[in-house]
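[1] just the structure for this:
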Amino acid sequence: MYNCAVLLAAGEGKRMKSATPKVLHKVCGKEMVNHVIDTLREAGIEDINVIVGRGAEKVKESTHSRKVSYSFQEKQLGTGHAVKCAKEFLLGKKGTVAVFTGDAPLITADTVKKLISFHESNGYKGTMLTSIVQNPYGYGRVIRKNNGEVNKIIEHKDCTEEELRINEINAGMYCFDIEALLNSIDKLSNGNAQGEYYLTDVIEILKSNGQKIGAIPVEFEETMGVNSRLQLADVGKVMRRRINNYHMENGVTLLDPENTYINSEVEIGRDTIIYPGNIIEGKTVIGENCILYPNSRIEDSVIEKGVTIQSSVILESRIGENTTVGPFAYIRPESIIGESVRIGDFVEVKKSVIGNNTKVSHLTYIGDAEVGEKCNFGCGTVVVNYDGKVKHKTIVGNNVFIGCNTNLISPVKVNDNSYIAAGSTITEEVPGNSLAIARARQINKEEWVTKRELKK
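    Take a look at the predicted model:
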């Protein structure tokens, strides 16, 4: 059976009070609409049409990599009107179309599969997701027949006293027989107080034609939508719990899951221990047996096994096995740190390669440099890579010892097995196996203070 999906993503989201289209607000690092697209793909639906409206270009830009098609809803006149805007996408297709919303990112692939399977195996022309809730106030109620089929959907304000006691609510997610949907969509009317075309009216049209309508209940949290910043936070909390539970079930120790923030595409190896306050973003990959002490931020980086990180920032970089970073280190993009390296407190590395077993223990800046193996950087070393117009490169060989408070004025090369005296400003190449001293000779003027009567 051919399956496709229509994704409603045209709403402005006025209650969000944002210049960003509602469906592009992120949950655990990914736009809500992309969460839903990825879930539909995981459920086996490849042909997806996204209905865009307000902020259409921004939505297209953010979803382009997902290889979806688009329909445009110029005016937001209700969910039924939105699906009507996808008519050209549906024409000529036979099978099942799933209709989901781009602001409900918690739906799971298993639920999508169950919905479609339930729909097709029972021969329904329309099937809806519902939820059983303790307090259904404000939600449309699902009225079933004795055989379990849907009889009708009644808005809260139209319910009788008996109907108000029903706690099965419409989740606003559906699948339809494509031909049945196309035959019904043009019959929708906007004769209601809001002047909008409702997709729920398709259910009534199908029923009036003697078609069977099904409903399958799922957990309410899966159908939670976002219309405000408060709801965005609620959905984010559920998503974080799912992500963190997944990692813990796969052998990762999270000492305080409620205060650990891991984005949806992060990979973490087993026996890694993560303390609270860590923020792990993007497509970061963390190896086995790492320790992340509190309050680090890691984005789009590879952390190999056995690494220890303390209160540091690592962006778009790679950290080799058994290296230690921090506390308070800053690894900027395009840096490659080797194995068994020591990057200590208040060290900044930018767009540089650091060789294995090198130690950069504290208060040092390395930018646009290639550093060899088994080097030692003294406290306060600065690679002076910028002349005010251009960034220049510094090359440091293997087994180099750099004394404290050294300035390496780029471009410059320090060859293997050399030493640089503390306090030097190096502007010329240092030969291998040599000692470079680049500082003024000390002069002591005895009794200088006494002669000038400066002694206090």
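
[2] every contact and neighbour count from this point should use C-alpha atoms.
    Noted.

[3] residues near E61, how many?
    Other residues near E61 come to 9 when the count uses other Cα atoms under 10 Å.

[4] doesn't it lie inside a helix?
    Yes - under DSSP: H, G, I helix; E, B strand; the rest coil, E61 falls within a helix.

[5] let's see this one next to it:
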Amino acid sequence: MSGVGVVVLAAGLGTRMRSRLPKVLHPVCGAPMAWHVIEAARALEPARIVVVTGHEADRVEAALAADDVRFTRQEVLDGTAGAVRRCEGALAGCETVVVLNGDAPLARAETLRQLIAAAAGRPLAFAVCRVAAPGRMGRVVRSSDGEAAAVVEAAEYEGPDGPAEVNAGLYAFDTAWLWAHLPQVPMSAKGEYYLTHLVGLAAAEGRPAATVPVGEDEALGVDDRVKLAQAEALMRRRILERHMLAGVTIEDPATTFIGALATLGQDATVLAGSRIEGRSEVAEDAVIGPNTTLRNARIGRGTRVEASVIEDSAVGARCSVGPFAHIRGGAVVGDDCEVHNYAEIKNSRLGNGVKMHHFSYLGDADVGEGTNIGAGTITCNYDGVAKHRTVIGRGCSLVRTRCWSPRCTSATGRSRRPGRW
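    Coordinates of the predicted model:
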């Protein structure tokens, strides 16, 4: 939508989180909650995305930086309307402005499209939700003809408690109307300018805002750790369902975690008790688990990883890993390899067809194709000052071998006896 600009509000203090980490950077399924908001905005293919920062601005901007994201700073935290006013220059030429809260990670792209459609011919449209306990959410007031007449913020509400229709904090504005009316927003008793006051201004002009109903998940604004846990559970279920609908088998969703940044191929299988974190990539027909952790790992097609941990490393196609193996530190395992019980690999490269079945450690090593790493084999490459690479040729067989030399190299195709090289 080339005529759409998006504002993500991410300047607040987030005092109720009781955290040294800025609120919008608290992770939800492995990614900052504001990242999820930006991802929903990206689905619109907008002309611009502007993130308003304030509290810990440098830290927030570093975490959310991307080629398609601009930042505008709100040096004085004077409310949501004040934040949006600072974006006028950055959004020049946009016909519609979508405003999102950075602490609402469950906003859906489809809802944003509905808001834009509903705002056509109106000054604005905003999302609403009926909840049993409004808490700190603004209540929607409707006129006798059912149109939105105002939004009363919780700090200014003096009516009875109980179920109410609330503002979900997602907006779409006609740009010209927005910039013309933002200066008319009065300062609240708390010294802030509320974006919600624009709903009353539109109604007073006889052009009331349109409303789009949403579920309670999208209306969930995360402002404490309890709501953070709620958002985590809801997002986790969404992610699992997305993968299952795309052709991934998840044996037990209740005990499975897949992070927001992970990708899985069709016909991959994830068994009970497994976690796939970070930017992990699982290829087609791979089987992960049970009880396996992948963290920024790449797993090749048809590979099985059972009861093991793979971190910041890559495993090729048709491999068998585990149980109880640990692959870490930038290791690269080739195709058709076997890495089994209590084997550990760190910062090493294994050629195709290498077998490493049990009780062994390879660190800072290069291993040739078809080599067998027998039980008790260890490469130790630290000479007291620096680490060195161990190079093992193709087709070797090593049993109870220790490499203590900083530059030991095996000959291709030879079998080494037990002992020190």
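
[6] residue range for the biggest helix by length in the second structure in the first structure?
    Taking residue count as the measure and DSSP state H as the definition, the longest helix of the second structure comes out as helix 225-245. Taken onto the first structure by TM-score structural alignment, helix 225-245 of the second structure occupies residues 229-249 there.

[7] in the matching stretch, what's buried?
    Residues of stretch 229-249 of the first structure classed as buried by neighbour count (16 or more other Cα atoms under 10 Å): L232, D234, V235, G236, V238, M239, R240, I243, N244, H247, M248.

[8] cool, and stretch 11-19 of the second structure?
    The neighbour-count criterion (16+ other Cα under 10 Å) identifies A11, G12, L13, G14, M17 as the buried residues of stretch 11-19 of the second structure.

[9] take those and write them to a markdown table, including secondary structure and distance to R402 of the second structure.
    Listed next are those as a markdown table, based on DSSP: H, G, I helix; E, B strand; the rest coil; distance: Cα to Cα, whole Å:
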| residue | secondary structure | distance to R402 of the second structure |
| --- | --- | --- |
| A11 | coil | 56 |
| G12 | coil | 57 |
| L13 | coil | 56 |
| G14 | coil | 55 |
| M17 | helix | 52 |
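
[10] with adjacent residues omitted, what lies nearest to the equivalent of A86 of the first structure over in the second structure?
    Here A86 of the first structure is matched to C87 in the second structure, going by TM-score structural alignment. Closest residue to C87 of the second structure in three dimensions, ignoring its sequence neighbours and counting by Cα to Cα, 6 or more residues apart in numbering: T72, at 6.7 Å.

[11] N170 of the first structure now?
    Nearest residue to N170 of the first structure, sequence neighbours excluded (Cα to Cα, 6+ apart): T130, at 4.8 Å.

[12] so how far is G172 of the first structure from the one you found?
    Using Cα to Cα, to the nearest Å, we find T130 of the first structure at a distance of 8 Å from G172 of the first structure.

[13] repeat for S352 of the first structure
    51 Å.

[14] and for G126 of the first structure?
    To G172 of the first structure, G126 of the first structure is 12 Å away according to Cα to Cα.

[15] cool, and D38 of the first structure?
    Look at D38 of the first structure and G172 of the first structure: by Cα to Cα, they are 19 Å apart.

[16] and A82 of the first structure, by the same measure?
    With the distance defined as Cα to Cα, A82 of the first structure ends up 13 Å from G172 of the first structure.

[17] who has more neighbours, those two?
    Between A82 of the first structure and G172, counted using other Cα under 10 Å, A82 has the larger neighbour count: 28 against 18.

[18] tabulate the buried residues of stretch 229-249 of the first structure (CSV), appending distance to T284 of the first structure.
    Rendered in CSV, the data for these read as follows (distance: Cα to Cα, whole Å):
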residue, distance to T284 of the first structure
L232, 23
D234, 24
V235, 22
G236, 19
V238, 21
M239, 18
R240, 16
I243, 14
N244, 15
H247, 14
M248, 17
